[in-house]
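Q: With the sequence up front, the predicted model follows.
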Amino acid sequence: MENCDSLKCFQLELFPRLKILRISKCSNLEFICEHEGPLEDLTSLNSLKIWECPKLVSFPKGGLPASCLTELQLFDCANLKSLPVHMDALLPSLEDLRLFLLPKLEVFPEGGLPSKLKSLYIEDCSKLIAARMQWSLQSLPSLSKFTVGVDENVESFPEEMLLPSTLASLEIWSLKTLKSLNYSGLQHLTSLEQLTITDCPNLQSMPGEDPSTLAFHFYHERPVVETECLQHLCP
């Protein structure tokens, strides 16, 4: 669904067998569902992508009961203040969560993120990044890939015990004020195989030591093939 400017509400409950839903450039979309009561389990839905919907504020009050959803992407929703509630219980199959350009999003839902989450991408979400010590990523036993990017208020990263020891890949990009990598926040990442740092012009110091198996990549600018956000939205 794209460029449906007159659409204010998408009645998700009317499509219980929907497998893939992409909503893009619906400038007046405010709600995903106006249904006040709990939704029936959307067992067929496995991919949900919402792009460039500036008036979207929130998801259904009872959350999204999509037990088979594996992929959720939210891109450029300027007024979105919260993710679906009860994600840990209602989205038990979620493996890939990508959050882009969500300036009003401050915290993850109560209860945290689903335990099967494998990949988490946070870009240009200034309030959420500022509240990173509340992420509780340590509770995610399957998280193996984490990317954080586009912020002008981070001087040191990551804080001690911010990231889980299960990470195999860590990408940091376009943290314009980043001055140092915190060794105490990296030393417990015993599964880390790849660390990529891109476009962090003020980075002055690196950790004192790195695991011998670590593949480290440093770029002054992001490679051309990765400059477009949609490259990440559609890997």
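A: Looks like it arrived, so ask away.
Q: drop to CA atoms for contacts and neighbour counts, all remaining ones
A: Fine.
Q: how about the strands in this protein?
A: For the chain, applying DSSP state E gives strands covering 20-24, 47-51, 71-75, 96-100, 119-123, 145-151, 156-157, 169-175, 180-181, 194-198, 215-219.
Q: For these, give me a markdown table that also has mean neighbour count and distance to residue 87.
A: As requested, the strands of the chain are arranged in a markdown table below (neighbours: other C-alpha atoms under 10 Å; distance: least, C-alpha to C-alpha, whole Å):
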| stretch | mean neighbour count | distance to residue 87 |
| --- | --- | --- |
| strand 20-24 | 15 | 18 |
| strand 47-51 | 18 | 14 |
| strand 71-75 | 20 | 11 |
| strand 96-100 | 20 | 11 |
| strand 119-123 | 19 | 14 |
| strand 145-151 | 20 | 18 |
| strand 156-157 | 18 | 27 |
| strand 169-175 | 21 | 23 |
| strand 180-181 | 18 | 31 |
| strand 194-198 | 17 | 28 |
| strand 215-219 | 13 | 33 |
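Q: Export these as a markdown table, with columns for distance to residue 83.
A: Rendered in a markdown table, the data for the strands of the chain read as follows (distance: least, C-alpha to C-alpha, whole Å):
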| stretch | distance to residue 83 |
| --- | --- |
| strand 20-24 | 16 |
| strand 47-51 | 12 |
| strand 71-75 | 9 |
| strand 96-100 | 10 |
| strand 119-123 | 13 |
| strand 145-151 | 18 |
| strand 156-157 | 24 |
| strand 169-175 | 23 |
| strand 180-181 | 29 |
| strand 194-198 | 27 |
| strand 215-219 | 32 |
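Q: Near residue 115, how many other residues are there?
A: Residue 115 is flanked by 20 other residues according to other C-alpha atoms under 10 Å.
Q: Quick check: chain neighbours aside, which residue is closest to it?
A: residue 140 (5.0 Å; C-alpha to C-alpha, 6 or more residues apart in numbering).
Q: What residues does residue 168 make contact with?
A: Contact criterion C-alpha atoms under 8 Å, 6 or more residues apart in numbering gives 144-145, 191-194 as the residues in contact with residue 168.
Q: Any chance you could list what contacts stretch 75-86?
A: By C-alpha under 8 Å, 6+ apart, stretch 75-86 touches 49-64, 98-112.
Q: Would you list the buried entries among those residues?
A: Buried residues within those, counting neighbours by 16 or more other C-alpha atoms under 10 Å: 49-60, 63-64, 98-108, 112.
Q: Give me the subset of these lying in helices.
A: With helices taken from DSSP state H, there is no overlap with the buried ones among the contacts of stretch 75-86.
Q: Use this one as the comparison:
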Amino acid sequence: MSNGLIQSSGNNQELEEIGWQYLEELLSRSFFDAVQEYYPFLIFGMHDLIHELAISVAQMESSNMKVFAQDICPMTWHISFPNPSRVPKDALCSCLGKLSRIRTVMFEEGSSREFFLEMCISRFKHLRVIDLYGSSFDILPSSIGGLNHLRFLHLSDNRNIKKLPKSVCKLRNLQCLGLGGCRGLEELPADIKNMISLRVLFITTRHIGGCENLEALFDDIQSLTSLHKLLIGGCPKLASLPQGIKNMKALEDLWISGGCRNLRLLEGESNEPRFVLRLQSFIFGGSSEIVSLAGWLEGSASTLQRIMTGDCRNLRVLPEWLQNCSSLRTLGIEDCPRLSSLPDGIRCIATLTYLQIINCEEIEEEIRC
């Protein structure tokens, strides 16, 4: 998506859906294998022969540099740099002098040397992807805000970065911002709501620790009108979701993982008729406050494909509308000892292909009977 390789077919399909169709086609032709799912992530393996073929086909466009002294084709679009931290400045400048068409920049884990990153940003004005996963940059150059074509910025597991430059919020075309594991990050820029193309946002900050001290999400979260996935985890002081979440029309995946033990699901708004969510997956766990699923989730009954819950010790009942989930494929329930039964109609959901119930003694007893 970030490099424009996925094209809309004009039938209102989301780019993610089209991309998944591409992947299914490649899977069916054995270009990929060994698929593993760690929801919401998928991991693909590639056979050695296919890998060699891919490298052969892409040799003019892609380069995985081992050392800065190696020859690079001037036609290269996608490049992976070794760690520049121990390379003389002249050698780094010489390397960049050969390149001008770059769309993707990746650094190996542990990389630093801010001036080299700034040189890349100033020279490659048409960058679509910057992948700095596991790097140790202390700051990002403010010039990053001038990369009008940037779609993907990945900074996850950078433990040194403390702040993002305000100019990051000028990246109006950015689709994915990865800040997971950035535990030194003290705050987010105030104008992050202006990033109107953002589809994926993953955050950990020092200001909220490992999210231990987070008490609320920003109220105008609905300003992120393109956000498809919202993942929340390890937030023991988070008491509720922001009211604005009900107006996030693009949201498809809401995942509330372990460590949010005090989170309520807006139960007080269960009769609110104006929720416009069209969720495809809802995953929640680790909360002692949830006794039932919030009524506003019923608005997604026709679109929900996956519902999973775990370690909700006080969950007592599943709603009757669950049997109306006409697209439901996966239902997983684990460690919910007070949940005594399933709605009768669940057995009649034609699309349900995976049902998992673990450590829910009362339900298991009911099924045996």
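A: All right, it came through fine. Since this is a predicted model, take the numbers as computed values, not measurements.
Q: Take the contacts of residue 168 of the first structure and map them onto the second structure. Which survive?
A: Using both residues aligned by TM-score structural alignment, their matches' C-alpha atoms under 8 Å, the second structure keeps these contacts from the contacts of residue 168 of the first structure: 144-145, 192-193.
Q: re earlier: closest one to residue 5 of the first structure among the strands of the first structure?
A: Proximity to residue 5 of the first structure, assessed across those by C-alpha to C-alpha, is greatest for strand 20-24 (10.1 Å).
Q: Kindly name the residues of the second structure that line up with that closest one.
A: Equivalent residues of strand 20-24 of the first structure are located at 129-133 in the second structure, counting by TM-score structural alignment.
Q: now stretch 63-72 of the first structure
A: Taking TM-score structural alignment as the measure, the second structure aligns residues 168-177 with stretch 63-72 of the first structure.
Q: Ok, stretch 139-147 of the first structure next?
A: Counting by TM-score structural alignment, stretch 139-147 of the first structure sits on residues 247-255 of the second structure.
Q: what's the first-to-last distance across the match of stretch 63-72 of the first structure?
A: The straight-line separation of the ends of stretch 168-177 of the second structure (C-alpha to C-alpha, to the nearest Å) is 10 Å.
Q: re earlier: go through the kept ones among the contacts of residue 168 of the first structure and name the one nearest residue 116 of the first structure.
A: Proximity of these to residue 116 of the first structure was ranked by C-alpha to C-alpha; the top entry is residue 144 with 10.4 Å.
Q: That closest one is in contact with residue 167, isn't it?
A: Yes - judged on C-alpha atoms under 8 Å, residue 144 of the first structure makes contact with residue 167 at a distance of 4.0 Å.
Q: quick one: the top helix by length along the second structure aligns where in the first structure?
A: In terms of residue count, the longest helix belonging to the second structure (DSSP H) is helix 15-28. Per the alignment by TM-score structural alignment, helix 15-28 of the second structure matches no residues in the first structure.
Q: Can you spell out which helices and strands pack onto that helix?
A: Using 3 or more C-alpha pairs under 8 Å, 6 or more residues apart in numbering; DSSP states H and E as the contact test, no helix or strand touches helix 15-28 of the second structure.
Q: Mind listing what's buried along that helix?
A: Residues 18-19, 27 are the ones in helix 15-28 of the second structure that count as buried (16+ other C-alpha under 10 Å).
Q: just how off-centre is the helix or strand just after it within its chain?
A: Of the helices and strands lying after helix 15-28 of the second structure in sequence (DSSP states H and E), the nearest is strand 33-38. The gap between where strand 33-38 of the second structure is centred and where its chain is centred comes out at 17 Å by C-alpha atoms, centre = their mean, to the nearest Å.
Q: What's the local residue count around residue 107 of the second structure?
A: Should you count by other C-alpha under 10 Å, residue 107 of the second structure turns out to have 22 residues around it.
Q: before we move on, what about residue 14 of the first structure?
A: Residue 14 of the first structure sits with 9 neighbouring residues when counted by other C-alpha under 10 Å.
Q: any idea how far it lies from residue 209 of the first structure?
A: If you measure residue 14 of the first structure against residue 209 of the first structure using C-alpha to C-alpha, the figure is 55 Å.
Q: just residue 195 of the first structure next, same as before
A: When C-alpha to C-alpha is the yardstick, residue 195 of the first structure and residue 209 of the first structure sit 13 Å from each other.
Q: What is the equivalent residue in the second structure for residue 39 of the first structure?
A: Structural alignment (TM-score structural alignment) places residue 39 of the first structure against residue 145 in the second structure.
Q: Hmm, residue 172 and its match touching each other?
A: No - in this structure, residue 145 of the second structure is not within contact of residue 172 by C-alpha under 8 Å, at 9.3 Å.
Q: Who are the contact partners of the nearest residue to residue 159 of the first structure once chain neighbours are set aside?
A: Leaving aside its sequence neighbours, residue 159 of the first structure sits nearest to residue 185 (C-alpha to C-alpha, 6+ apart; 4.9 Å). With contacts defined as C-alpha under 8 Å, 6+ apart, the neighbours of residue 185 of the first structure are 157-163.
Q: go again using 7 Å as the cut-off
A: With C-alpha atoms under 7 Å, 6 or more residues apart in numbering as the criterion, the residues that contact residue 185 of the first structure are 158-162.
Q: got it, and residue 203 of the second structure?
A: Residue 203 of the second structure makes contact with 178-180, according to C-alpha under 7 Å, 6+ apart.
Q: Format the residues you listed as TSV; extra columns: distance to residue 95 of the second structure.
A: Output for the contacts of residue 203 of the second structure, formatted as TSV (distance: C-alpha to C-alpha, whole Å):
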residue	distance to residue 95 of the second structure
178	28
179	29
180	31
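Q: Good, wrapping up.
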